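Trainee: A predicted structure for the sequence below; I have some questions about it.
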Amino acid sequence: MELRHLRYFVSVVDMGSLSKASALLLVSQPSLSQQIAAMEYDLGVPLLLRSAAGVKPTDAGTKLYRHARIVLRQLQELEADIANEGSGAVGPVAVGLPTSIASVLAVPLVERLRKDHPGVKLQLFESFSGYLNELLANGRLDMAILFRSSDAPGISVRPLFTEELSVFGAPDIGDINAATCDLALLAGVPMVLPERTNGLRVLVERAFSEAGVALNVTCDIDSLPVMMKLVRNGDFATINSSGVARAAEIPILARRLINPVVKRTVSLCQPTGIPQSAAALAAEETIRTLAREHAAIWDKASD
């Protein structure tokens, strides 16, 4: 198997289509199909599930994709390190940020890396934590900030800080001039929250259940900007990081939840067993520095 075969396969999986991948790679579709078929023959297993909607990797294809991503990224880092010997940290680094964290750290991260490490090419992914965890497991990311406090198989977890959650909106509930809101006051209040498998949703549902408070989720929305727009329109409330309110360009009613206080650990997560490049080490150091510098937005930044 040659490196070009790995590049072909990664492109096909990323695009979800042989025709789109062939256009990107400037390779004819019949030739690309033959290359993939040859890989399947050599490995003795099917790598792609083909349908009218496109292609998806099989279980074996997913394993190949994950390893191919790592190999290709390490090759790219090797070429950059050799070409820029003595020039400091160089090469690509892929970082994932949840939307709520990106609202605070994304711009400073881009600016600080460009200033302190101009040879580092940052690839920044912003999404909900569940998708970022998938990208991290598949080798698409060098690191991601996720809401977890303990290691997982193949993933190291290093806490950055702990954040408290706030209720956004609900102007008719409690004292809008107060800094806090008792969770019991939110019984039956129409809420918009991420879908039920989302970590934030699980945390909120657990807090309401343990407090014996009725949670009224009227709509599942996997978009922080859309949720905040609905909150500003006045028909719904939501629950999210207190840092979102403090970093918001447009003021929004937000009060920290109490009785109970609802907290979550925010950690920098990285794959284990893969040597970190100089670019990845520079990005990690920068993220930790920025977390400390922005500690006032959250409760406490870890060393």
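Mentor: On my side now, so go ahead. Numbering: from 1, shown residues only.

Trainee: make it CA atoms for all contacts and neighbour counts henceforth
Mentor: Noted.

Trainee: need the contact list for Val244.
Mentor: If a contact means C-alpha atoms under 8 Å, 6 or more residues apart in numbering, then Val244 has Ser100, Ile101, Ser103, Val104 as its contacts.

Trainee: could you do Leu113 as well?
Mentor: Val120, Leu122, Ala282, Ala283, Thr286.

Trainee: and it, how far is that from Gln76?
Mentor: Using C-alpha to C-alpha, to the nearest Å, Leu113 is found at 19 Å from Gln76.

Trainee: swap in Trp298?
Mentor: For Trp298, the distance to Gln76 equals 36 Å [C-alpha to C-alpha].

Trainee: so for the two, which sits in the more crowded spot?
Mentor: Trp298 (19 against 13; other C-alpha atoms under 10 Å).

Trainee: how far out from the middle of the chain is the helix or strand Arg66 falls within?
Mentor: Element membership of Arg66, judged by DSSP states H and E, is helix 59-83. Put simply, helix 59-83 sits 20 Å off its chain's centre (C-alpha atoms, centre = their mean, to the nearest Å).

Trainee: okay, buried residues for that helix please.
Mentor: 61-62, 64-74, 77, 80-81 (16 or more other C-alpha atoms under 10 Å).

Trainee: and it, what does it pack onto?
Mentor: helix 3-15, strand 91-98 (3 or more C-alpha pairs under 8 Å, 6 or more residues apart in numbering; DSSP states H and E).

Trainee: show me where the protein has strands.
Mentor: Using DSSP state E, the strands of the chain run over residues 48-51, 54-57, 91-98, 120-127, 143-146, 155-168, 180-182, 190-193, 216-220, 238-241, 254-258, 263-271, 300-301.

Trainee: the most centrally placed residue in the chain - nearest residue in space that isn't next to it in sequence?
Mentor: Taking C-alpha atoms, centre = their mean, the centroid of the chain lies closest to Leu132, which sits 3.4 Å from it. Leaving aside its sequence neighbours, Leu132 sits nearest to Gly96 (C-alpha to C-alpha, 6 or more residues apart in numbering; 6.1 Å).

Trainee: can you count the residues close to that neighbour?
Mentor: 29.

Trainee: presented hereafter is structure B, for comparison with structure A:
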Amino acid sequence: MRVRQLESFVCVCESGSITRAAAILNIVQPALGSQITALEQELGVQLLDRSPRGIKTTPAGQYFLEEARDLLGRFATIKKNIKNFNNSEPGHLSIGLTASLSMLLAAPLAQEFNRQNWSAKVHIIEDISHNLPERIARGEIDLALAFDVAPHKTVDCTPVLMESIFFVTGPTTEFNKQGPIDLAELSRATFVISTEKSQIIQLVKQAMEQLHLPLDVTYQIESKQAIKGLIAQGTASAFLPYGVVAREVEAGTLIARKIANPPLTRTLFLLQPLAHPVFGHAEAALRIIEKFIAHLAENVAFELIEPTGQPRLYRGRASQP
């Protein structure tokens, strides 16, 4: 079994057609078909159901597809990390952040990494929490911070902070007081959201449904700036992470209140590859990220999660406190 066969099989499955996959891989269709057939013969099981309308994975094929993706991710990570042993190559280091964390951390992290004067180039990438574990697994990102991620068999997900969800309103609304606000009071507010699929909105809906409270979502706008403008006018309120509105709250154009009874929170995880220890620049980057996590814990929105008998952040060579 060769890496090329795994890449070809994954491409065929994702494109849904050997013809399309052959065009993507820039090889002739019979050669690609022979690769898949040889793979099935080696494994002793049919991986694909072929028909004039395209191909579909068999149950064995679906299982093998997931394993092949994991293997290709590990190969990519190994290929990338092995370059760290060659001092003649400067290398690259990628850090993944969510949008709200990016507003709080991207600039200071970039400045701190720049001060290190490393030979490696550091790239800070913004993406949604759901995508970051898979990007770690595929070797596209070295380290990441993401919220409420599911367990992953090739990614170490360490909880580091608990973040409060805030009720954000304008200074002219009836809710323009300081301090926490009970969830029950929010049944009287009108809300704007960016998407129904948001982690925060799902958390809010679940909490309000448990208390049999209505949720009035009148506006749906994908632009964060437009949402903040609507809130500042007093037209609607929103459920948002503090990082999204920190500047406006400090300027007094928006008001952010923690939600109480019950409090609404989500967990921030540090993500890193599980298959191997971090080393070199990645190890140093972990120490820097730990410092910034401790700094975030001083923010009104965050609370540090203490370790339970395990080192808080580091694995492998980076496991010293």
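Mentor: Okay, I see it. All of these numbers come straight from a predicted model, not from anything done at the bench.

Trainee: just to revisit the earlier point, most neighbours out of the contacts of Val244 of structure 1, which is it?
Mentor: The residue in those with the most neighbours, by other C-alpha under 10 Å, is Ser100 (22 neighbours).

Trainee: once you drop chain neighbours, what's closest to that one?
Mentor: Per C-alpha to C-alpha, 6+ apart, closest to Ser100 of structure 1 is Val244, 5.9 Å.

Trainee: would you mind finding the match for the one you found in structure 2?
Mentor: In structure 2, the residue paired with Val244 of structure 1 is Val244, using TM-score structural alignment.

Trainee: and the gap between that match and Gln225 of structure 2?
Mentor: Taken as C-alpha to C-alpha, the span from Val244 of structure 2 to Gln225 of structure 2 is 10 Å.

Trainee: likewise Phe279 of structure 2?
Mentor: From Phe279 of structure 2 over to Gln225 of structure 2 (counting by C-alpha to C-alpha), the distance is 39 Å.

Trainee: who has more neighbours, these two?
Mentor: Using other C-alpha under 10 Å as the criterion, Phe279 of structure 2 and Gln225 rank with Phe279 on top: 16 against 12.

Trainee: mind checking how far the nearest residue to Leu65 of structure 2 once chain neighbours are set aside is from Lys80 of structure 2?
Mentor: Sequence neighbours aside, Val10 is the residue nearest to Leu65 of structure 2 in space, at 6.3 Å (criterion: C-alpha to C-alpha, 6+ apart). Look at Val10 of structure 2 and Lys80 of structure 2: by C-alpha to C-alpha, they are 21 Å apart.

Trainee: ditto for Leu240 of structure 2
Mentor: Separation of Leu240 of structure 2 from Lys80 of structure 2 (C-alpha to C-alpha): 36 Å.

Trainee: over to Ser34 of structure 2?
Mentor: Taking C-alpha to C-alpha, one finds Ser34 of structure 2 at 30 Å from Lys80 of structure 2.

Trainee: repeat for Asp216 of structure 2
Mentor: According to C-alpha to C-alpha, Asp216 of structure 2 and Lys80 of structure 2 sit 48 Å apart.

Trainee: stretch 73-93 of structure 1: end-to-end distance?
Mentor: From its first residue to its last, stretch 73-93 of structure 1 covers 9 Å (C-alpha to C-alpha).

Trainee: so Glu40 of structure 2 makes contact with Leu47?
Mentor: Yes. Glu40 of structure 2 is within contact range of Leu47, at 6.3 Å (criterion: C-alpha atoms under 8 Å).

Trainee: the two: who's more crowded?
Mentor: When Glu40 of structure 2 and Leu47 are compared for neighbours, Leu47 comes out ahead with 25 against 15, by other C-alpha under 10 Å.

Trainee: re earlier: in JSON lines: the strands of structure 1, plus distance to Asp14 of structure 1.
Mentor: Formatted as JSON lines, these follow (distance: least, C-alpha to C-alpha, whole Å):
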{"stretch": "strand 48-51", "distance to Asp14 of structure 1": "12"}
{"stretch": "strand 54-57", "distance to Asp14 of structure 1": "9"}
{"stretch": "strand 91-98", "distance to Asp14 of structure 1": "15"}
{"stretch": "strand 120-127", "distance to Asp14 of structure 1": "15"}
{"stretch": "strand 143-146", "distance to Asp14 of structure 1": "19"}
{"stretch": "strand 155-168", "distance to Asp14 of structure 1": "22"}
{"stretch": "strand 180-182", "distance to Asp14 of structure 1": "44"}
{"stretch": "strand 190-193", "distance to Asp14 of structure 1": "29"}
{"stretch": "strand 216-220", "distance to Asp14 of structure 1": "27"}
{"stretch": "strand 238-241", "distance to Asp14 of structure 1": "31"}
{"stretch": "strand 254-258", "distance to Asp14 of structure 1": "39"}
{"stretch": "strand 263-271", "distance to Asp14 of structure 1": "20"}
{"stretch": "strand 300-301", "distance to Asp14 of structure 1": "36"}
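
Trainee: just those strands: most buried one?
Mentor: Of all the strands of structure 1, strand 143-146 has the most neighbours on average by mean count of other C-alpha atoms under 10 Å, namely a mean of 25.

Trainee: and that one, how far from structure 2 on average?
Mentor: Its aligned residues in structure 2 lie a mean 2.4 Å from strand 143-146 of structure 1 after superposition (mean C-alpha distance after the TM-score superposition for structure 1).
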